[in-house]
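just coords:
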């Protein structure tokens, strides 16, 4: 049965009305608000309700059950690389805690870093590391974990620390030529990679300056209200009593970062980190092989008289990431139904109808990327789908494609952290241990850059136009690529 609100296209897919496409979103968002705000429950069930609603809408519009089932599996398939990394990060955290790596980083961090400038410092460090390795996730899983421990030991609010870590990590993720999202945005829009990166300076550098300024002033007040020197000294003593603290253990995170810098794939690099942490627990900390294996599975367990030490080091392990993995899977079933049924495309097409001129197109791209992060739960989809929808419109309006590539990153790469069911929000919760609604106000870079992007679009500052000859060349290039893809 085919509903009157939809029709089939020439290639057999269905076209949905905006009303029909909004139904699953409305159900999911409404259920999410009730679950999280009123019931203080987890986001899994609202996402499942949204998925069920999406399937029902798809069936009513003429899809067969087998087709909707395949949409679920396709959505999960998109998240498989993220799921593997999430599980490995659980192993990294467990082995590094058990091996004394985290304790060593925290111990020396407390000795070196002034609490007044800690937030500023950790943001800058994360920016440098992520710029060098091109990965926000790897930065947060290494430097970020240590930063959380150091800052919490100083008595700083974990949500603020997470905001500083996220802001720095995503600066590098957005600006590094090694970043997958950076290369994806440039490639999909037919933009030279380094031209794309240079064009992002207009929005990202002001965003970083704003973030660093905010963390400078917050740091001054946080330090005054933080842990006393006596409390920090007590923590350091407790760590010395329970771990072997040695500078040699700093070679473990440095080895992982070096592997990524020299372009090792993420999985082998993390595997090296896990192995080194595992060996450190046995040969440096004096633990048994059975204890080290248990740490990898269930996390490290410690009981001391210092409550802060207990809260910091009772963590990690594969099982600690199962909540995160399950949320990722559930979120991607919802994303799969919206993307592969065509409901998301229906919503994007409606936006495209009302997007006129430079400000209209750029604001539509930024907002569409944010909406895709919210609905499809995956950072990559927030770049891929809007790029397909808006590319021709940008070119036909004599807007250089680097305006589109920048807008995709301003709205897509950065805002993925603001949704608890997005793979990025899920990863951050599992890695840093802070919920989205707690760190969101402090992820300053991530929300200031999209605002700056809209201001530039409205004023025309930093907007690159094309000549008619360049416009024709770009349209010919796209046509040739589409023809080649169709032939294949």
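Received, thanks. These numbers were taken from a predicted model, which means no experiment stands behind them.

when you work out contacts or count neighbours from here on, use the C-alpha atoms and nothing else.
Will do.

for the closest residue to residue 298 other than its chain neighbours, give its distance to residue 96.
Once flanking residues are discounted, residue 298 sits nearest to residue 317: 4.8 Å by Cα to Cα, 6 or more residues apart in numbering. Counting by Cα to Cα, to the nearest Å, the gap from residue 317 to residue 96 is 10 Å.

cool, residue 354 as well?
Residue 354 sits 52 Å away from residue 96, going by Cα to Cα.

out of these two, which sits in the more crowded spot?
Each of residue 354 and residue 96 has its neighbours counted (other Cα atoms under 10 Å); residue 96 has more, 32 against 11.

which residues touch that one?
By Cα atoms under 8 Å, 6 or more residues apart in numbering, the contact list for residue 96 reads 102, 274, 277, 278.

next, the one to line up against it:
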């Protein structure tokens, strides 16, 4: 069979995979099962081009690219568990409770997450440091959790797009051969209106959906179960400072864990064996219905299964000639305003590749001919599409991991993640209004 005739089969496989994934999301079925079935589908399609051993090698090569992410997930699960046991999470929640204005909580959630993500440049780190405590406050305050989760998700990816410390922003600068800080300047220039609309949207949602009450009994419970003082913030400060110093979280989190363990022993009077156990199984106090509980490596089991399978699928797709033909046929539908096609392809690569970095690289490869020598414009368009569309795909790592950390619905947050779709929407309208686009160099 000729390569061109394989294209309908690949498209059918892609559509079938989408149906399976969407079905599992709607019915709350573990995505690991869905992705495993999708892997089988693409293995079957790949058999038309390669032998079984070769496809398994492609899968393994793809899965190996996930090892860095897996290490990060293990560290995040471990640090959340010990932060809970050491009183770090309790202190953040308690202090946030005291300064929280119920009428502006949703807006504050976005602003705080956006600020921290810009400072440290990592969505996964931000979701652990402030996203989880904010969600705990929301759960105790009887508020629409999907709206809060949407504000948190939008905020944690603000820095992914425009922080000098963001690995995603650095990746875009590298593959487009552009200067990082010039890109950052262009990021703000191309999104200030969308940001203002986002702030206005969350302000309105805050007024319509305030925290119904500040749970004083929860604050009393925190004071009773934990020693609350500024020392408990040292583990978080370590991560923040080292992130600003461009140290990877693979270095900062172990130091934070050590600091939290010391505080757990000296301030919370925990047993060392208990603290070690929280790294694996999380913190589970005897107090019934305690909000401050969970974490540990076991809390990351679902993401730990999803990530390597999704990368294995990407490993197969990267070698399929029929998939390359599909990508090229999409990319060849060029106009004078290529941003719309860039957004479409970024959605497809985010959904199929299940990984933000894969989406960025694939979209860049496909759309580069459409931009010619306008690398700066390409960089802006990638930042305004691939980086922000990945967190809107429930089975993408960029969405699946943060929602798992804060215990949010995999799909419920999407309508309320305003910044994630207002940026490409407003920017796209701007391109249409100017007809020839707004040039960034």
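That came through, no problem. The structure displayed is predicted, hence computed values, not measured ones.

just give the TM-score of the two.
The TM-score (TM-score structural alignment, normalised by the length of the second structure) is 0.95; 440 aligned residues with a Cα RMSD of 1.9 Å.

hmm, back to that, still touching in the second structure? Go through the contacts of residue 96 of the first structure.
Checked against the second structure using both residues aligned by TM-score structural alignment, their matches' Cα atoms under 8 Å, these keep these contacts: 102, 274, 277.

burial of the second one, as a residue count?
Other residues near residue 274 of the first structure number 25, with proximity taken as other Cα under 10 Å.

contact partners for the alignment partner in the second structure of it?
Residue 274 of the first structure maps onto residue 257 of the second structure when the alignment is built from TM-score structural alignment. Contact partners of residue 257 of the second structure, counting by Cα under 8 Å, 6+ apart, are 78, 79, 82, 83, 235.

of those residues, which are reproduced in the first structure?
Where the first structure agrees (both residues aligned by TM-score structural alignment, their matches' Cα under 8 Å), the contacts of residue 257 of the second structure reduce to 78, 79, 82, 83.

just the helices in the stretch 251-400 of the second structure please.
For the stretch 251-400 of the second structure, helices defined by DSSP state H, counting those that start in this stretch occupy the ranges 272-281, 301-317, 321-331, 339-353, 356-371, 375-383, 386-389, 397-406.

which parts of the stretch 101-250 of the second structure are helices?
105-120, 123-126, 132-140, 145-162, 167-175, 180-208, 216-225, 234-244, 249-266.

pick the most deeply packed of those.
Burial of the helices of the stretch 101-250 of the second structure is given as mean neighbour count (mean count of other Cα atoms under 10 Å); helix 145-162 ranks first at a mean of 28.

the first structure: matching residues for that helix?
Mapped onto the first structure using TM-score structural alignment, helix 145-162 of the second structure covers residues 158-175.

check the mean deviation of that stretch from the second structure.
Superposing on the second structure and averaging over aligned pairs (mean Cα distance after the TM-score superposition for the first structure), stretch 158-175 of the first structure comes out at 1.6 Å.

from the chain's centroid, how far away is that stretch?
10 Å (Cα atoms, centre = their mean, to the nearest Å).

what does stretch 442-452 of the first structure give?
Averaging C-alpha positions (Cα atoms, centre = their mean) puts stretch 442-452 of the first structure 14 Å from its chain's average.

which part of the second structure matches it?
Under the alignment (TM-score structural alignment), stretch 442-452 of the first structure falls on residues 416-426 in the second structure.

just stretch 111-130 of the first structure next, same as before
Matched against the second structure by TM-score structural alignment, stretch 111-130 of the first structure falls on residues 98-117.

what's the matching stretch in contact with?
123, 125-127, 130-131, 134, 147-148, 151-152, 154-160, 163, 199, 202-203, 205-207, 209-214.

picking that back up, out of the helices of the stretch 101-250 of the second structure, which is closest to residue 353 of the second structure?
helix 167-175 (15.6 Å; Cα to Cα).

the inter-axis angle of that closest one versus helix 145-162?
Helix 167-175 of the second structure runs at 30 degrees relative to helix 145-162, counting by axes from the mean of the first three to the mean of the last three Cα atoms, to 10 degrees.

what angle separates helix 167-175 of the second structure from helix 356-371?
Going by the same axes, to 10 degrees, helix 167-175 of the second structure makes 40 degrees with helix 356-371.

how much does helix 167-175 of the second structure stray from the first structure?
Helix 167-175 of the second structure: mean distance to aligned residues in the first structure after superposition is 1.3 Å, counting by mean Cα distance after the TM-score superposition for the first structure.

roughly how far out does that helix sit from the chain middle?
Here the centre of mass of C-alpha atoms in helix 167-175 of the second structure, compared against the chain's by Cα atoms, centre = their mean, lies 16 Å away.

now swap in stretch 352-362 of the first structure and tell me
Remark: stretch 352-362 of the first structure is offset 27 Å from the chain centroid, using Cα atoms, centre = their mean.

ends of it, how far apart?
Terminal-residue distance, stretch 352-362 of the first structure (Cα to Cα): 11 Å.

which residues does it contact?
Contacts of stretch 352-362 of the first structure with the rest of the structure, by Cα under 8 Å, 6+ apart, involve 364, 389-390, 393-394, 397, 399, 403-404, 407, 454, 457-458.

looking at these, which is nearest residue 487 of the first structure?
Of all these, residue 389 has the smallest distance to residue 487 of the first structure: 21.1 Å, by Cα to Cα.

got the end-to-end distance for stretch 322-338 of the second structure?
Start-to-end, stretch 322-338 of the second structure (Cα to Cα) is 23 Å.

buried ones in it?
Across stretch 322-338 of the second structure, burial judged by 16 or more other Cα atoms under 10 Å covers 322, 323, 326, 327, 330, 331, 334, 337, 338.
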